[in-house]
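In: starting from these lines, generate the structure:
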Amino acid sequence: MSELSRAERRQRTERRILDTARELFAQRGFERTTIRAVAQAAEVDPALVMQYYGSKQRLFDAAVRVAEPPAGEAGPEELIEELLGSLDVKLGELPPASLAMMRSMLTHPEAAASARGVLGRQIERVGRSLPGERARLRAALMTMIMLGVAVGHQLLELDELRDVPPEDIARLLRPCLQALSEG
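Out: You can find the predicted model right below:
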């Protein structure tokens, strides 16, 4: 068995720090997650976390970064199917990055700035698929409806959202999203 190169060890360490940060930000939120706690849980020195990321804010930004969907231009119907299809994920076990952002975005200004960036890109992508006037506003409303459902289910644990299958929620949301997509 060959030993890992220095670059491979560095990459594994950085990945371990980032995975640990995602878990802690998801569990504790931005305010209660410290560089020291991340370092301890990742079994590294706090100085190493700072060397890789420079600040808690940059660590958070890296932790909540999610892969963007392909930039293809979907039509309104395909867009609605994509949004409603994502409910299974949003109402299931969310990735730690998504949970971390949701938990922190309402309580910390820097986390809110990160969320605005992610949501802004989502709104831009959705808006490109909508015909007619005020596409960006309609895209923002569609995006925030989906976020609201996820927050109600994941963070507020509303029984009304947790006691029904995602398909039922999707069926009820469809007319609303269709109306917004048409302008």
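In: contacts and neighbour counts: CA atoms only from here.
Out: OK.
In: which helix or strand contains Gly120?
Out: According to DSSP states H and E, Gly120 maps onto helix 109-128.
In: and this one, so I can compare the two:
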Amino acid sequence: MGADEPRVSRAERRRRTEARILDAARESFARSGYDRTTIRAVAAAAGTDPGLVMRYFGSKERLFALVAELSPDEPLAGPAEDVAELLLRSLAEKLRGEQTGTLAMLRSMLTHPEAGREVRAAISEQQRQVAAAIPAPDADLRAALVGAVTLGAVIGRDLLRLDGLSDAAAEDVVDVLRPAVHAIVGEID
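Out: The predicted structure is shown next:
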């Protein structure tokens, strides 16, 4: 450490190490899925010891849960058209953002039962929130369909890399889906 460099506290060093471990885990789960990701590989990629990974995160399951965590979306409220636009804005953000956490979640949920249960629980909670904001008697079905459309767009773009979708701008994808999402969310007379 040079004379001009400030001393880094132990807490700051730990925070930086945890961040490196989470970044390495996110990349590994996204690339290799749950079953083929190992604590040793994550530690090596993070430039640390496997024992430290276990000390900070406790288990591979806990590490996965943190890196694949579904971030909460904006609270949903208002008329159907506002709810539809909030959902479309959330989809655009997912399509524009860094996808390693999403890819980790998608790959792992398909190959590991525990990961699948965690992802289903998080998605189910999001669907309950969407259903509560949809003014229709079949709100649960409509929320599930919006979720399926969103999940399908993300999987098709980032995991399957479908032609036409993988290189499309997030705004273009949202613009094409807008009428469908509004029709699903809004009450049809």
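In: please state their TM-score.
Out: Remark: TM-score between the superposed chains equals 0.88 [TM-score structural alignment, normalised by the length of the first structure]; 183 aligned residues with a Cα RMSD of 2.1 Å.
In: picking that back up, in the second structure, what stretch matches the helix holding Gly120 of the first structure?
Out: Aligned using TM-score structural alignment, helix 109-128 of the first structure spans residues 113-132 in the second structure.
In: and what of stretch 21-37 of the first structure?
Out: Under TM-score structural alignment, the match for stretch 21-37 of the first structure is residues 25-41.
In: in stretch 37-49 of the second structure, what's buried?
Out: 37-39, 41-43, 45-46, 48-49 (16 or more other Cα atoms under 10 Å).
In: what of stretch 139-152 of the first structure?
Out: 139-143, 146, 149-152.
In: so, if you compare those residues, which one comes nearest to Leu158 of the first structure?
Out: Gly152 (5.7 Å; Cα to Cα).
In: what angle sits between the longest helix along the second structure and helix 113-133?
Out: As assigned by DSSP state H, the longest helix anywhere in the second structure is helix 10-36. With axes from the mean of the first three to the mean of the last three Cα atoms, to 10 degrees as the basis, helix 10-36 of the second structure and helix 113-133 are set at 100 degrees to each other.
In: after superposition, how close is helix 10-36 of the second structure to the first structure?
Out: Superposed on the first structure, helix 10-36 of the second structure shows a mean distance to its aligned partners of 1.2 Å (mean Cα distance after the TM-score superposition for the first structure).
In: number of nearby residues for Leu66 of the second structure?
Out: 15 (other Cα atoms under 10 Å).
In: and the one 5 residues further on, by the same measure?
Out: Look at Ser71 of the second structure: counted by other Cα under 10 Å, it has 9 neighbours.
In: now Glu14 of the first structure: closest residue in space, sequence neighbours ignored.
Out: Tyr52 (7.2 Å; Cα to Cα, 6 or more residues apart in numbering).
In: what's that neighbour aligned with over in the second structure?
Out: In the second structure, the residue paired with Tyr52 of the first structure is Tyr56, using TM-score structural alignment.
In: that match and Pro179 of the second structure: what is the separation?
Out: 46 Å (Cα to Cα, to the nearest Å).
In: more neighbours: these two, which one.
Out: Each of Tyr56 of the second structure and Pro179 had its neighbours counted (other Cα under 10 Å), and the higher figure belongs to Tyr56 (14 against 11).
In: wait, that one touches Arg20, no?
Out: No: using Cα atoms under 8 Å, Tyr56 of the second structure is not in contact with Arg20, being 11.9 Å away.
In: Thr13 of the first structure versus the residue of the first structure most remote from its centre, what's the distance?
Out: In the first structure, the residue that sits farthest from the middle, by Cα atoms, centre = their mean, is Met1; the gap is 38.1 Å. Distance of Met1 of the first structure to Thr13 of the first structure, computed by Cα to Cα: 20 Å.
In: still on that earlier bit, in JSON lines: the buried residues of stretch 139-152 of the first structure, plus distance to Ala21 of the first structure.
Out: Below are these laid out as JSON lines (distance: Cα to Cα, whole Å):
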{"residue": "Ala139", "distance to Ala21 of the first structure": "31"}
{"residue": "Ala140", "distance to Ala21 of the first structure": "29"}
{"residue": "Leu141", "distance to Ala21 of the first structure": "31"}
{"residue": "Met142", "distance to Ala21 of the first structure": "30"}
{"residue": "Thr143", "distance to Ala21 of the first structure": "26"}
{"residue": "Met146", "distance to Ala21 of the first structure": "25"}
{"residue": "Val149", "distance to Ala21 of the first structure": "25"}
{"residue": "Ala150", "distance to Ala21 of the first structure": "22"}
{"residue": "Val151", "distance to Ala21 of the first structure": "21"}
{"residue": "Gly152", "distance to Ala21 of the first structure": "24"}
